[in-house]
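[1] All I have is the shape, not the residue letters:
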């Protein structure tokens, strides 16, 4: 009985570890800020692969692809 419970607990723990996770999301741009999010291909930030530029007037410029490797720049309007 105890052996069966231990096996069930081990299987449950392995299932939790194997669950896929979503990539991290960039933070939302605060009101009255100009925000630029730059996306890179790796943790060394050597190759830029995308950009999201949110201007003070609400204009949004986006190109490329997103990744988990980002630089955030926020500037008050």
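    Structure's in. What do you need? Keep in mind that what you see is a predicted model, and the values were worked out from it rather than measured.
[2] From now on I want contacts and neighbour counts done on CA atoms only, so please keep to that.
    Will do.
[3] The residue most central in space within the chain: helix or strand, and which one exactly?
    Centroid-nearest residue in the chain, with CA atoms, centre = their mean: residue 24, separated by 2.0 Å. Counting by DSSP states H and E, there is no helix or strand that carries residue 24.
[4] Thought residue 66 was touching residue 42, still the case?
    No - using CA atoms under 8 Å as the test, residue 42 is too far from residue 66 to be in contact (11.4 Å).
[5] let's bring in a second model and compare:
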């Protein structure tokens, strides 16, 4: 009986946390070592207007601009 009560409480808490957390924009995947990478975030699914970007060079330096959104492209090339 105690086990059921604890399980029910845990499920209720998990559902509450899930409902309260805001949606997060898509994150760029990690750039592989010895590669340079460019990530672009767009305003819509058609990828017509870029609203943000992230460039990672071969030395590990990172340059970003704009904002992140749910529409993303990622390009990776060896150094």
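    Received the coordinates, thanks. Small disclaimer: the values here were computed from a predicted structure and weren't measured.
[6] TM-score of the superposed pair?
    The TM-score (TM-score structural alignment, normalised by the length of the first structure) is 0.70; 63 aligned residues with a CA RMSD of 1.8 Å.
[7] picking that back up, now for the residue nearest to the centre of the first structure: what does it line up with in the second structure?
    With TM-score structural alignment as the criterion, residue 24 of the first structure lines up with residue 26 in the second structure.
[8] Tell me how many other residues crowd the closest residue to its match other than its chain neighbours.
    Nearest residue to residue 26 of the second structure, sequence neighbours excluded (CA to CA, 6 or more residues apart in numbering): residue 70, at 4.9 Å. Residues within reach of residue 70 of the second structure, counting by other CA atoms under 10 Å, total 14.
[9] before we move on, what about residue 19 of the first structure?
    For residue 19 of the first structure, using other CA under 10 Å, the count is 8.
[10] now swap in residue 73 of the second structure and tell me
    Counted with other CA under 10 Å, the neighbours of residue 73 of the second structure add up to 12.
[11] looking at it, it is touching residue 39, isn't it?
    Yes - contact criterion CA under 8 Å: residue 73 of the second structure and residue 39 qualify, at 5.7 Å.
[12] check which helix or strand covers the equivalent of residue 62 of the first structure over in the second structure.
    Counting by TM-score structural alignment, residue 62 of the first structure corresponds to residue 64 in the second structure. Taking DSSP H and E as the definition, residue 64 of the second structure sits inside strand 62-66.
[13] Mind reading off the mean deviation between that strand and the first structure?
    Mean deviation of strand 62-66 of the second structure relative to the first structure after superposition (mean CA distance after the TM-score superposition for the first structure): 0.6 Å.
[14] What helices and strands are in contact with that strand?
    Strand 62-66 of the second structure is packed against strand 50-56, with contacts defined by 3 or more CA pairs under 8 Å, 6 or more residues apart in numbering; DSSP states H and E.
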